[in-house]
Each structure stands twice: as C-alpha cells, then as structure tokens.
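>>> my questions are about this predicted structure, shown below with the sequence.
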Amino acid sequence: MNGHPHAFLALFLGVAVAFPLILLGVAQLWVRFFQPAKPNALKNAVYECGLPPQGESWIQFKAHYYLYAILFLIFDVEVLFLLPFAVAFTGLPAGALLAMLVFILLLAEGLVWAWARGHLNWK
C-alpha cells in the first residue's frame, strides 16, 4: 500500500461520481422497460382528492405569510447561534466577541431594513 498519496482520494471521487450515475442509469432502464407510459384521458385529468375539479386552479396567495415565516426563521436561527456564545462567553477571546457583535449588527440591520420597507406591517 505504498501507492500515490492521493490514490485514495481519486478512488473515492470515482466511486462518488460513478455510484449515483449507475443508480440513475438503472432507474432509467427500469422506467423504460418495466413501466412504459400509457397515457389516457383519465390519467391526464386533474385530481383533487377524488372530487371533480371545480373552478380555476390558479389561486393568488399573499406573500406576507411567507415573508413573516422567513423573518421568523432568520431570528429563530439567531437564537441558536447566540445560545452557545452566551454559555461560553467568559471563556472566549475578544475576537469571538467582535464576531458576535458583527453578527448581531447584521441581523439588526436586516430587521431595521424590513421595518423601514414596511414588511412588518400586517395588511
């Protein structure tokens, strides 16, 4: 086993590329030979929980719900980053404090930006 020092990495890369390609090939062959397409009017019809479709399928959703969800996730993840910092605060160097202050200032900037643009007002 005194081969090239990067031989294992090359082998690993080869397996990492070949494995998904082989699986995709097998899946393609499976679909082609064992599940041929048999389209008909019933299969191509719109399905709504066993009921016949009614009205238009396009519905306009309000983006405010998604915006609130994204803002919640951003500030929820902030807590996940702040908790370990707060627990180990006394044992950390000054660089960690500076990095956390930059992190908090960036999040505060995002909050002020969302507030100034009126994204936090419920309409």
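Yep, that arrived. Residues are numbered from 1 along each chain as shown.
>>> use CA for all of it now, contacts and neighbours both
Fine.
>>> now Trp115: closest residue in space that isn't a chain neighbour?
Asn121 (7.9 Å; CA to CA, 6 or more residues apart in numbering).
>>> shouldn't the one you found be within a helix?
No: secondary structure assignment (DSSP: H, G, I helix; E, B strand; the rest coil) places Asn121 in coil, not in a helix.
>>> burial count for it?
As a burial measure, Asn121 scores 10 neighbours (other CA atoms under 10 Å).
>>> what's the spacing between it and Ile74?
Going from Asn121 to Ile74 by CA to CA, to the nearest Å gives 17 Å.
>>> which stretches of the chain form helices?
Residue ranges of the helices in the chain, as given by DSSP state H, are 7-34, 41-44, 63-87, 94-116.
>>> next up, a structure to set beside the first:
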Amino acid sequence: MADNTHYWVLLVYTFVVIALVAGMIGVSHFLGQRHLKRATIEPFESGIVTVGYARFRLPVQFYLIAMFFVIFDLEAAYLYAWATAVHAAGWTGYVVISVFILALLAALAYLWRAGALEWGPKPRALAIVRRR
C-alpha cells in the first residue's frame, strides 16, 4: 500500500506556486506603467519599426519547415538524453536507438521524396512538341 502521508507537500507546493504567480501579476498591475501613447500601441520587434500589413498570407512551406524543426529538435533532445545514459541502456538501448534513428531517416527520406522540403517553384513539365 502506498504511503499517503506526503501528499501535503504537493498541496503546499501548489499553493506556493499559485501565490507566487498571483503576487507577480498583482505587483506588475500596481507598479506597471499606465500611459497610452502612439508608440505603446504599436508592436515592436527587436528595434525594427513595423512596415506594411502584418496579416498577409505565408506559403505553407514556412509552416511545414517550422513543424519539421520542432519534430526533429525534440528528437535531438531525445537522442541527447539517450547519450547521457548509454552505458546504463546497454546493447538493448543501442538497438532501440538504432531503430529510432532508422525511423527518423525513413521519415526524412519520405518528406524529401514527397517534395515537402522544396522551396522554389515547381518545375513545369516540358511538353514534347512534335514537328511535322
């Protein structure tokens, strides 16, 4: 049977976190600036003044590359965690990570062959013109 006497620690931790977040929000509300000028309404990104309209459509390739980055970045973090425990994992862990890497390479090859990594315009098929 599990020891249920230590749940109070989790409860205290939860209340401390909630109080800390509420305190930070409350302090920023009371000590924050309250002026509304033209410059405070405008979005400001890295010191660059905005130019043009921000709600334009981007090609789907931007979103695909972002998804690929997140997916492969998480997998790199998984590989790093495995590398720190390589001795404890033994040969079984080596086989499992090899299968994992092969699956990653297969997914990357599929994406490459499907054209998901292509950025430029699609080449037009050249029509063979018969001369008479």
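Arrived safely. All values derive from a computational prediction rather than experimental measurement.
>>> and the TM-score between these chains?
Here the TM-score for the pair of chains, by TM-score structural alignment, normalised by the length of structure 1, is 0.56; 112 aligned residues with a CA RMSD of 4.2 Å.
>>> before we move on, the earlier item: out of the helices of structure 1, which gets nearest to Pro53 of structure 1?
Comparing the helices of structure 1 against Pro53 of structure 1 with CA to CA, the closest turns out to be helix 41-44 (12.7 Å).
>>> can you list the helices of structure 1 in a markdown table and add distance to Leu51 of structure 1?
Output for the helices of structure 1, formatted as a markdown table (distance: least, CA to CA, whole Å):
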| stretch | distance to Leu51 of structure 1 |
| --- | --- |
| helix 7-34 | 29 |
| helix 41-44 | 13 |
| helix 63-87 | 28 |
| helix 94-116 | 42 |
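>>> quick one on the thing from earlier: would you mind measuring from the aligned residue in structure 2 for the residue nearest to Trp115 of structure 1 to Leu111 of structure 2?
Superposed on structure 2 with TM-score structural alignment, Asn121 of structure 1 falls opposite Glu118. Taking CA to CA as the measure, Glu118 of structure 2 falls 10 Å from Leu111 of structure 2.
>>> and Val16 of structure 2, what's its match in structure 1?
Alignment note (TM-score structural alignment): Val16 of structure 2 maps to Phe19 of structure 1.
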